[in-house]
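Asks: Build me a structure from this.
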Amino acid sequence: MPPVFHMIPGAPDPVAPFSHAVETDGWVFLTGQMPFSGTTLDSAYPEGIEAQTHQVMKNLATVLEGCGLTLAHVVSVRVFLLYFDADYDAMNRVYASYFPAGRRPARTCVGVSGLAKGARIEIDMVARRD
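Replies: The predicted structure is shown next:
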């Protein structure tokens, strides 16, 4: 079966040429989301890492829902932080609230030198359809 390229209504517009998600053989790869508070690229980011983390998770949940999935289907996550040392602990407190203990995806978190449109955080995910 060929890959399915998903563009999800209600998810933020792409900042570059990509699909919101690509699905193949039950695996769904979600492109990293930025903390846009709306669907357009000129939507404001919320202030602070906590609010930006919540917004990124909301945007990812929108993409998952558009694919007929939820956060319970997520098996792997990558987190990219612009201000790693300053934001790591606060981001983790917010992030942990989205996954129950004992059912948290595998995860990598790295500090980066820059993110699109001046964001403090970007998160991508891999989900598996039941």
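Asks: drop to CA atoms for contacts and neighbour counts, all remaining ones
Replies: Noted.
Asks: Tell me the helices and strands packed up against the lengthiest helix in the chain.
Replies: Secondary structure assigned by DSSP state H gives helix 48-66 as the longest helix of the chain. Judged by 3 or more Cα pairs under 8 Å, 6 or more residues apart in numbering; DSSP states H and E, helix 48-66 is in contact with strand 27-33, helix 84-96, strand 121-128.
Asks: Tell me how many other residues surround the closest residue to Phe29 other than its chain neighbours.
Replies: The spatially closest residue to Phe29, leaving aside those adjacent along the chain, is Val126, at 4.6 Å (Cα to Cα, 6 or more residues apart in numbering). Using other Cα atoms under 10 Å, Val126 has 20 neighbouring residues.
Asks: and what of Pro100?
Replies: Neighbours around Pro100, by other Cα under 10 Å: 10.
Asks: now Ser113
Replies: 9.
Asks: With the one 5 residues further on instead?
Replies: Using other Cα under 10 Å, Gly118 has 11 neighbouring residues.
Asks: likewise Glu122?
Replies: Glu122 has 21 neighbouring residues, counting by other Cα under 10 Å.
Asks: Confirm Lys117 sits in a helix?
Replies: Yes: judged by DSSP: H, G, I helix; E, B strand; the rest coil, Lys117 forms part of a helix.
Asks: Would you do the same for the sequence below? I want to compare the two.
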Amino acid sequence: MLEIARFLLPDAPERVAPFSHAVRAGDFLFVTGQMPTLPGGGHRMVEGGIEAQTRQVIGNLRTVLAGCGAAWERTVFARVYLTEFARDYAAMNAIWEASFPPGGLPGRTCVGVTGLAVGALVEIDLVVAM
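Replies: Okay, the predicted model is just below:
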């Protein structure tokens, strides 16, 4: 039977809904979409536009991965959600690409949405190989 482990991490960003920060199923870790919220700040978001929010989301994802014993570079797939797709797509992409080593980009889907929790501009979830 496939072993499943659920992670609720005390050092990870405060959850904005009832979910696990991540769930490990076999050799894969499924990381819940992270928001651009500040550590220890409840649901308070980082100030600034898409660049600052994308950096914060990536930082929050890295925090969750570290708490699960996983590495950012082992990301195999991501989903990115943007509330202002046409305006923010290029800027988000530049930060996203720079966060991985050359040739190390995961598969990805990016979609425009009408809204995200806490009024965020961006949310990203991951699938990571353990």
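Asks: Just give me the mean distance for the longest helix of the first structure relative to the second structure.
Replies: By mean Cα distance after the TM-score superposition for the first structure, the fitted helix 48-66 of the first structure averages 0.3 Å away from its aligned residues in the second structure.
Asks: So which bits of that helix are buried?
Replies: Across helix 48-66 of the first structure, burial judged by 16 or more other Cα atoms under 10 Å covers 49-64, 66.
Asks: Go ahead and measure how far the next helix-or-strand element following it is from the middle of the chain.
Replies: Per DSSP states H and E, the first helix or strand lying C-terminal to helix 48-66 of the first structure is strand 74-81. Distance, stretch centre to chain centre, for strand 74-81 of the first structure: 7 Å (Cα atoms, centre = their mean, to the nearest Å).
Asks: and the angle for strand 74-81 of the first structure with helix 84-96?
Replies: Angle of strand 74-81 of the first structure versus helix 84-96, following axes from the mean of the first three to the mean of the last three Cα atoms, to 10 degrees, is 150 degrees.
Asks: can you tell me the mean distance of strand 74-81 of the first structure from the second structure after alignment?
Replies: Compared with the second structure after fitting, strand 74-81 of the first structure has a mean deviation of 0.3 Å; criterion: mean Cα distance after the TM-score superposition for the first structure.
Asks: Name the surrounding residues that touch that strand.
Replies: Strand 74-81 of the first structure is touched from outside by 87-88, 104-112, 120-128, with contacts defined as Cα atoms under 8 Å, 6 or more residues apart in numbering.
Asks: and what of stretch 12-25 of the first structure?
Replies: Contacts with stretch 12-25 of the first structure, where a contact means Cα under 8 Å, 6+ apart, come from 1-8, 11, 28-31, 36, 38-41, 59, 63, 116.
Asks: Kindly tell me how buried the residue lying closest to Asp125 of the second structure once chain neighbours are set aside is, as a neighbour count.
Replies: Nearest non-adjacent residue to Asp125 of the second structure, counting by Cα to Cα, 6+ apart: Gly33, 3.8 Å away. By the criterion of other Cα under 10 Å, Gly33 of the second structure has 19 neighbours.
Asks: tell me how far the ends of stretch 103-118 of the first structure are from each other?
Replies: 32 Å (Cα to Cα, to the nearest Å).
Asks: How far off centre is that stretch?
Replies: With Cα atoms, centre = their mean, you get 9 Å for stretch 103-118 of the first structure.
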